[in-house]
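Student: generate coordinates for the sequence data below:
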Amino acid sequence: MRSSNLTQVVKQICAIAGDVVTMEIADAVNFLVETCREIQKSQGVLDGEEDLPSETHQSSSGGSLVTSGGDDDVPQLKARIMDATSKLAAALASFLRMYSKAFRVDFFVPPVVDQTQEEMDSRTVRNKMSVKVRGLHRLSGSWRYDQYFVEAQLYHGSRCVGAAEPSDTAKPTVCLSCYSLVPFNARLDIDARVNILPLESRIVLTVFGLRQLPQSDHDAPRYMREEVGWAALQCYSFDRKLCQGSQLLTLWPIESDRRLGAAPHSSDHPHSHSCPLLCVELPEYPGDVLFPEIIPSAPRLLNFADLDVNTQQQLKDIVERDIFTFNRSSVEEREVLWEKRHYLHGEPHALAKVLLA
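Tutor: All right, here's what the predicted structure looks like:
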């Protein structure tokens, strides 16, 4: 009853799929190894030695179970092995499903959502939006941090909606003897309900590293906090479906502004097969949750000259700013720009600012 061969197969699969081992796979492998060891001990087989000669029973899968007891033990042993292997198979299927959603692959793993269930209108879902941060994978070799933590924020356009929700700190560890990760396993609640989420909203996750500073013998530990990178995820897909289940997100450098544009797809990262990855999990529902279809109304063409002189000058000042200066504009200025957008049809260069407002 040896599990080492199967463990090597799992490692090979994870190596091919981007050198990533999720916490679920690591837990399932450890559970299988422990199950095999317990069965070995119960059957009088010492760990690390050859199987003792005894009666062999053929299993339904073509393998064999070594037993030194009576036939009554065989069903229980089979059930324990089947339970352990089923957990490992489910963990691998979940990982491959998550990997196929994140990157361009030539295989397909069926979704978990039951397609026979009726679609749900997002306006009827009053659950709070949350995200479970599972772990940080493929840590960069240049990182020299003692601990890490993650902050989750909800963005609509370039505006942050609500306060950032931080996770607890976690230290890097190694699983399956060779894969480094930071196991957060933290659920972060976002201060918004599903029924009020804008269609264009996205969740931005910022990873921070903590480095301990030198200290004297009697001082409390002090840490320096640095932003390591960020990842983002659109709450709704292009076909208006709420994002559900496990997601594998590439980590983008802090030099790229997380406030601008839609959440980038993981496969668009220039180093997608080697960059750090963040594994997250969103709440799952019995069926697809759809954002209601929006029927656009005919645009109103209003005359800019009809505005008072002060408002005209304020709008001109706002739209003439460069994009970086505009991003530092106040909430009041953005609201004025959005409210008066129908007066700006004759100002083509105002479009980018209106979309970011």
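
Student: every contact and neighbour count from this point should use C-alpha atoms.
Tutor: OK.

Student: now V66, nearest residue through space, not along the chain?
Tutor: Of all residues not flanking V66 in the chain, T56 sits nearest, at 5.0 Å (Cα to Cα, 6 or more residues apart in numbering).

Student: contacting residues around the strand or helix carrying the one you found?
Tutor: For T56, the element it lies in under DSSP states H and E is strand 55-58. Taking contacts as Cα atoms under 8 Å, 6 or more residues apart in numbering, the residues outside strand 55-58 that touch it are 64-68, 74.

Student: 6 Å instead?
Tutor: Strand 55-58 is contacted from outside by 64-67, using Cα atoms under 6 Å, 6 or more residues apart in numbering.

Student: restricted to strands, list those.
Tutor: Under the assignment DSSP state E, the contacts of strand 55-58 contribute 64-67 to strands.

Student: just the buried residues of these.
Tutor: By neighbour count, with 16 or more other Cα atoms under 10 Å, the ones in strands among the contacts of strand 55-58 hold 65-67 as buried.

Student: what is the nearest of the residues you listed to D189?
Tutor: The shortest approach to D189 among those belongs to L65, at 46.6 Å (Cα to Cα).

Student: tell me the contacts of the closest one?
Tutor: 56-57.

Student: tell me how many other residues crowd M129.
Tutor: Residues contacting M129 under the criterion other Cα atoms under 10 Å number 20.

Student: I'd like the structure of this one too, to check against the first:
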Amino acid sequence: MTWCAQLSVRLATLCVAAGAMFATAAQAADPVSINIVDVAGNLQLTQKGFEAFKAKNPTLVSNITFTNAPAPQLPGKIKAMQAAGRSDIDLVLTGTDALAAGIQQGLWVKLLPDNSAAFPGVLDKYAPGPRKMQDLAQGYGLAVTYMPAGPLLEYNPERVTEIPKTPAQLLAWCKSHPNKLIYARPANSGPGRTFLMGLPYILGDKDPMDPVNGWDKTWAFLKELNECIPYYPGGTSAVMKELGEGTRDMTVTVTGWDINPRALGIVPAEFRVQAFENMTWVNDAHYMVIPKGVPKEKLEVLYKLMNFMLEPAQQALTYDDGYFYPGPAVKDVPLSSAPEKSQEVIKKFGRPEYAKLLADRPHVVPLNAAAMVAAFQKWDREIGAQKTK
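Tutor: Got it, this is the predicted structure:
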């Protein structure tokens, strides 16, 4: 082969290699489609923020699909997909329930400290209460919304004239008004699990953080209460529907599930709430988590999206219609920064007594992942086995 022929071959090889390199770079830069699954009702608070990210970043995101699913079923579905080598879900919005189950089963990507470079200063953004809730994620998720939850009782004031203020009074009322009190299965209900985790503090159990060996009083109380409860709905929405329609007269609730159904007209605006004497607030949060197996090109976009959702402008949207009151997880996002509609809803349907209760009563974080799963399993087995629908 002549020298010229050899040079031609080499140049051709270089051109092919360069073309492949540029093709790969172009392909990596293509916008991605993101599938977000919500098992906490969080999209009420965050969907506008996610859509804003897509609108501002058309070179990163081509489409975002939003799906709702029940929290108890999601971990099993993700585990099956991962075993099959599939990655159909890119981001999960979850409460402490599926967060805990996913941590226990090893389903989530470890964000912190493993990928801390992608989240500069993120922990310093959180307000004090949400910062403690962030620790519950054990680095596997980022808290995106926050609520000092409960437990609280909500009731129809026309039908409930002797308002319970202690668990003993609640039990007595329930027995004298059978089938008029319900609450939802804790594994799929914020108010249900807040009630479950709040009782050990109110009843003075041995160890409120140990549901297996430290909740003797709580389990005894729930078993006795079970005798006058007709059934346990699979979610809180069904509870509020029955309360609003007049089928039931009382339920357990949290701040957001008190405000939002009344704002939406599902529950009459005049319905009231009552805190237990000597209550301890069990706080709550929603988290953004990523299932293992998501491709690298999507991970980089998801990290940017998660940072975006913790900016003040997106956090201000989480006041919403009071669903997860107050909503923001980061510092310095006052109600005055929320959309005007949100400000009007909180002013009209919020409770003046909440400010004093939140200031006067102690606050704790929920159970850790393993303990929460154990509590759900014990409740399902010993309390709700025959009555959950």
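
Student: list the TM-score for the superposed pair.
Tutor: Remark: TM-score between the superposed chains equals 0.22 [TM-score structural alignment, normalised by the length of structure 1]; 141 aligned residues with a Cα RMSD of 7.3 Å.

Student: the strands in the stretch 51-200 of structure 1, which residues?
Tutor: For the stretch 51-200 of structure 1, the strands defined by DSSP state E, counting those that start in this stretch occupy 55-58, 64-67, 120-121, 128-137, 147-156, 159-166, 173-175, 179-193.

Student: closest one to Q314 of structure 1 among the ones you listed?
Tutor: Using Cα to Cα, the strands of the stretch 51-200 of structure 1 put strand 159-166 closest to Q314 of structure 1, at 20.4 Å.

Student: report how many residues lie close to the residue nearest to V66 of structure 1.
Tutor: Neighbours of T56 of structure 1 under the rule other Cα under 10 Å: 12.

Student: likewise A172 of structure 2?
Tutor: Count around A172 of structure 2 with other Cα under 10 Å applied: 14.

Student: what's the answer for T173 of structure 1, then?
Tutor: Neighbours of T173 of structure 1 (other Cα under 10 Å): 12.

Student: what about D284 of structure 2, is that helix, strand or coil?
Tutor: strand (DSSP: H, G, I helix; E, B strand; the rest coil).

Student: state the helix or strand in which the closest residue to it other than its chain neighbours lies.
Tutor: Of all residues not flanking D284 of structure 2 in the chain, M147 sits nearest, at 5.2 Å (Cα to Cα, 6+ apart). If you go by DSSP H and E, M147 of structure 2 is part of strand 142-150.

Student: so which elements touch that strand?
Tutor: Packed against strand 142-150 of structure 2 by the contact rule (3 or more Cα pairs under 6 Å, 6 or more residues apart in numbering; DSSP states H and E) you find strand 281-289, strand 327-328.

Student: now the element after the first one, going C-ward?
Tutor: The element immediately downstream of strand 281-289 of structure 2 (helix or strand, assigned by DSSP H and E) is helix 296-309.

Student: kindly check the end-to-end length of stretch 286-300 of structure 2 for me.
Tutor: Distance across stretch 286-300 of structure 2, first residue to last, is 22 Å (Cα to Cα, to the nearest Å).

Student: go on, stretch 132-143 of structure 2?
Tutor: End-to-end distance for stretch 132-143 of structure 2, by Cα to Cα: 10 Å.

Student: wait, L233 of structure 1 sits on I203?
Tutor: Yes - the criterion here is Cα atoms under 6 Å, and L233 of structure 1 meets it with I203 at 5.2 Å.

Student: count the residues that sit near the residue nearest to D284 of structure 2.
Tutor: Around M147 of structure 2 there are 23 other residues, counting by other Cα under 10 Å.

Student: what about it, distance to W281 of structure 2?
Tutor: The gap separating M147 of structure 2 from W281 of structure 2 is 10 Å, by Cα to Cα.

Student: what of P167 of structure 2?
Tutor: To W281 of structure 2, P167 of structure 2 is 15 Å away according to Cα to Cα.

Student: these two: which has the busier surroundings?
Tutor: For P167 of structure 2 versus W281, neighbours defined as other Cα under 10 Å are more numerous around W281 (25 against 18).

Student: so who does the more buried one touch?
Tutor: 150, 363.

Student: tell me, how many residues neighbour the nearest residue to R193 of structure 1 once chain neighbours are set aside?
Tutor: In space, and not counting its chain neighbours, R193 of structure 1 is closest to K128: 4.2 Å by Cα to Cα, 6+ apart. Close neighbours of K128 of structure 1, defined as other Cα under 10 Å, add up to 14.

Student: repeat that for S176 of structure 2.
Tutor: Neighbours of S176 of structure 2 under the rule other Cα under 10 Å: 11.

Student: repeat that for A220 of structure 2.
Tutor: Neighbours of A220 of structure 2 (other Cα under 10 Å): 11.

Student: nothing else from me, thank you.
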